[in-house]
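1. My questions are about this predicted structure, shown below with the sequence.
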Amino acid sequence: MKHAAIQIDEGTDDDRPQAPSSVRVPHLTAAAFCLTAATRGAIERASSDRRLTRVKTEVSDGGIARLRRAFETRPTPSLLVVEVSTTGEALLNELDALAEICDPETKVVVIGAENDIALYRKLMKRGIAEYLVGTITPLAYVATVQKLFGQESATKLGKVYAFVGAKGGVGASTLAQNVAWTLAEEQASQTLLLDLDFRFGSAAVNLDLKPVTGLEKYVGEPDKLDAALLDRLIVQRGEYLSVLPGFDDALGDVDPAPNAVERLIEIARASFPHVVVDLPHEWSSASRDALTSADEVIVVAAPDLPNLRNTRALMERLRALRPNDAPPRVILNGCRVPRRKEIAADKFAKSIGVEACATIAFDPATFGAAAAEGRAIREQAPRSKAQGSVRDLAWKLTGPGRVRPRGRLRTLLGLG
């Protein structure tokens, strides 16, 4: 049966900034004393960053003198940040006086104007945790707090890619599943697919998996979730892809605890280089946690008015939740349906405030045949335009990775 080709098009070259570190900072208190509006603004914006959501920060005007008065009669927080205008010996004398009121566990970050290595060494010798020079940016502040308090595992944390549909039935789950399989197979990299639509997820059916029962017992008590338990609950699909399907009993009485999703993602990114999260089409605290903590968010929509409305609302909320991150990627799926009036990709992009939307053409034959067989597109039609679309998206998300050699035999067999 002949069917329309699938294409994925970007209106512009992908020049998105490199994603910052995923390290999250534990619960702690911080106080910042700023002399300039620029520093105050940077710290206030950084305080709403997804990596610092557990840090309660009090921002005030003033320098060291104001800081000393504020904490003369109360304990100092875990982190003190102070902007200074003095230099040389005068600054050292002020910091020596500050040391008299600081608790031993408090870490002090100084923001100054003097760029001098000798001064830096003297500050470090006095126990200052970090010295930042000049005007700081929100991400520079986030990186500093991560360095001082970040809960990073012994190995590099994996990247999390969260897929969410702007409306039910737009193909977000199918796209997430095929991107996960492509990352695993074509980059030969251990990848975990988290189907967080616990009750009605499609990962097990679409990938022909037999779920391991038991997830329901633990999502109500997230403290019991750990890496060893995750290993027992996941199902292996091929050499590199692991899948955590949803509940065995879709209509059971168990509801996930509020922080269960956040806990699952933290465990997953500590164990896998790539974590693909398939979110249900709903707005809940669990969805917000997943979308806030992900390194990349991919919003999948159809080119019509209801999807445009929902996508605009999602983008506005995500910009508020992720103020220091690149905007989510938007993919228009199932485009160019014959005789259907659609919103053009450039107009859709303009309406939601992004430069361009990727588009995937309507092709029910290819995707439908793969789903009917319980296979990924790469298994069902490896040389198809559909798989080319999925591959392009996977590489947009991760950049060049470790790729299997593409020998002549693999190419002839359509496996390369």
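-> Arrived safely.

2. CA only for contacts and neighbour counts going forward, please
-> Fine.

3. ok, the residue lying closest to Gly165 once chain neighbours are set aside - contacts?
-> Of all residues not flanking Gly165 in the chain, Val300 sits nearest, at 4.8 Å (CA to CA, 6 or more residues apart in numbering). Val300 makes contact with 163-166, 170-172, 330-333, according to CA atoms under 8 Å, 6 or more residues apart in numbering.

4. hey, where'd the strands end up in the chain?
-> 8-9, 28-34, 55-61, 79-83, 107-112, 130-133, 159-165, 191-195, 235-237, 241-244, 274-278, 296-301, 329-335, 358-361 (DSSP state E).

5. Settle this for me: Ala361 is touching Ile331, isn't it.
-> No: counting by CA atoms under 8 Å, Ala361 sits too far from Ile331 to count as a contact (10.7 Å).

6. Name the residue in those two with the higher neighbour count.
-> Taking neighbours as other CA atoms under 10 Å, Ala361 and Ile331 compare with Ile331 leading, 26 against 20.

7. Take this one as well and set it beside the first:
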Amino acid sequence: MANFIVADDESIASRIRSVLSFHEPNAPKADVLPSALAVGRLAREGGAGVVVVALPADPAAALDLLARVAPAAGGRLLALGPTSDARFVLQALRAGVRDYLDKGDLEVELAAALKRLAEPKDAASLGRVVAVLGASGGAGASTIAANLAVALATDHRSAGLVDLKLETGDLAALLDLKPTFSLSDLCRNAATFDRVMLERTLARHESGVALLAAPARIADVTLVRAEGVARAIDLARAAFPYVIVDVDHTYREEQLAALRQADVLLLPLRQDFNSLRNAHRALEHLGRMGLAGERARLVVNRAGQAVEVPRAKVEEALGMKVAHSIPEDPRAVARANDNGVPVVLEAPASRAGRSLLQLARSLETSRPGDAPAERRGARAGWRPWRRVAAGRGAH
């Protein structure tokens, strides 16, 4: 199929045609269409290869042009314009643009977009989704999620990070990021947003982490729906080798959508009675829904405090082994969190930093089923922490 360029500026059209000719040497020479005639010509063609639109300077005119061209472009519409107005870029993507390109770097941006269009979709190359679910507050789940994402991004050049703590999300602060958009912006168009819209919504960290932030306003939380979360994670795992999701313990439908897609489910807890009780309740609930199984791993956080339930008692109460323990290291972790620099970057040689790096490496080397977990504690009505509680004062 023929490629088309929609442009009223001949010099811009010539530059676009040169890039298309270089990257698709066997394709017919791209036709240049004035914006006033583009819709009619594309409709008569009945199909097109790539359609590149050089947007007019007026935002209203640009969006009107995209809305008219998109239905005839067959899902391969590329828009070329300024990127200084992030909200305009998002509006353009919502109008049906496959990719939005920076006019100031035309050749590089268009070449990269053409490469993305040509990439085959290989299910085997999808990234792994790691859900981090603290059974109750104070387990340090968000700190663990942020550090795992940074550690994995450092090793793999990129990693996705999704903040599903919709009302209280801390991941942006933990990474010292100020996102322009959030998950709620994507979910406004849950049925139509694509990978390009996702990428434009992400906040980028220097480590290579790309954060899909929680809504900035409580009022926008209601916009986040299960189908939008599922689609965002699907697209993220196609873009990143690892996607870390910080899941809330509300077990609402949008949270369950993430848990259903997880390849690994990390369950952080502390070695105290309340955390142990809540972890048991969480495992019992997840087990009833078929969301635990062999992919679930216990991660003890802040281990080694003076008064705590012994590890053997934790394992007995929950009916599964502790997969990893992160030692108590309040000075290093608190300083890192306060500075908005994850401890694996701020203090990688600290006890917590080394342990979190080891946990990240374990996600790279293991697969679900490597260490089958025993589920003696999943029986309905069994309350093993009562025995733990009876002896906890001695520890």
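-> Thanks, I have the structure now. A quick note: this is a predicted structure, and the numbers were derived from the prediction, not measured.

8. Overlay the chains and give the TM-score.
-> Put the two chains on top of each other and the TM-score (TM-score structural alignment, normalised by the length of structure 2) is 0.58; 247 aligned residues with a CA RMSD of 2.3 Å.

9. The residue nearest to Gly165 of structure 1 and Glu58 of structure 1: what is the separation?
-> Distance, Val300 of structure 1 to Glu58 of structure 1, by CA to CA, to the nearest Å: 38 Å.

10. tell me the contacts of the alignment partner in structure 1 of Gly137 of structure 2?
-> Using TM-score structural alignment as the criterion, Gly137 of structure 2 maps onto Gly168 of structure 1. Going by CA under 8 Å, 6+ apart, Gly168 of structure 1 touches His281.

11. Let me know the closest of the contacts of Val300 of structure 1 to Phe367 of structure 1.
-> Nearest to Phe367 of structure 1 among the contacts of Val300 of structure 1: Gly171, at 9.9 Å, using CA to CA.

12. which residue numbers in structure 1 go with the helix or strand where Arg387 of structure 2 lies?
-> Element membership of Arg387 of structure 2 [criterion: DSSP states H and E] is helix 385-391. For helix 385-391 of structure 2, there is no aligned range in structure 1, judged by TM-score structural alignment.

13. Identify the residue of structure 2 aligned to Tyr198 of structure 1.
-> I think there's a mix-up here, since residue 198 of structure 1 is Phe and not Tyr. In structure 2, Phe198 of structure 1 lines up with Leu166, judged by TM-score structural alignment.

14. do the same with Arg378 of structure 1
-> Under the alignment (TM-score structural alignment), Arg378 of structure 1 pairs with Val344 in structure 2.

15. One more: Thr398 of structure 1?
-> Under the alignment (TM-score structural alignment), Thr398 of structure 1 pairs with Glu364 of structure 2.

16. Count the neighbours of that match for me.
-> Using other CA under 10 Å: Glu364 of structure 2 sits among 14 other residues.

17. ok, now Phe273 of structure 2?
-> For Phe273 of structure 2, using other CA under 10 Å, the count is 17.

18. Tell me who's in contact with it.
-> By CA under 8 Å, 6+ apart, the contact set of Phe273 of structure 2 is 309, 385, 388-389, 392.

19. Please name the nearest non-neighbouring residue to the match of Arg378 of structure 1.
-> Distances taken as CA to CA, 6+ apart put Gly353 closest to Val344 of structure 2, at 4.6 Å, once the chain neighbours are dropped.

20. Spit out the contact partners of the one you found.
-> When contacts are counted by CA under 8 Å, 6+ apart, Gly353 of structure 2 touches 343-345, 347.

21. buried subset of these?
-> The neighbour count (16 or more other CA atoms under 10 Å) marks 343-344, 347 as buried among the contacts of Gly353 of structure 2.

22. now, among the residues you listed, which is nearest to Val209 of structure 2?
-> Nearest to Val209 of structure 2 among the buried ones among the contacts of Gly353 of structure 2 is Val344, at 13.2 Å by CA to CA.

23. Spit out the contact partners of the closest one.
-> 147, 150-151, 353-354, 356-357.
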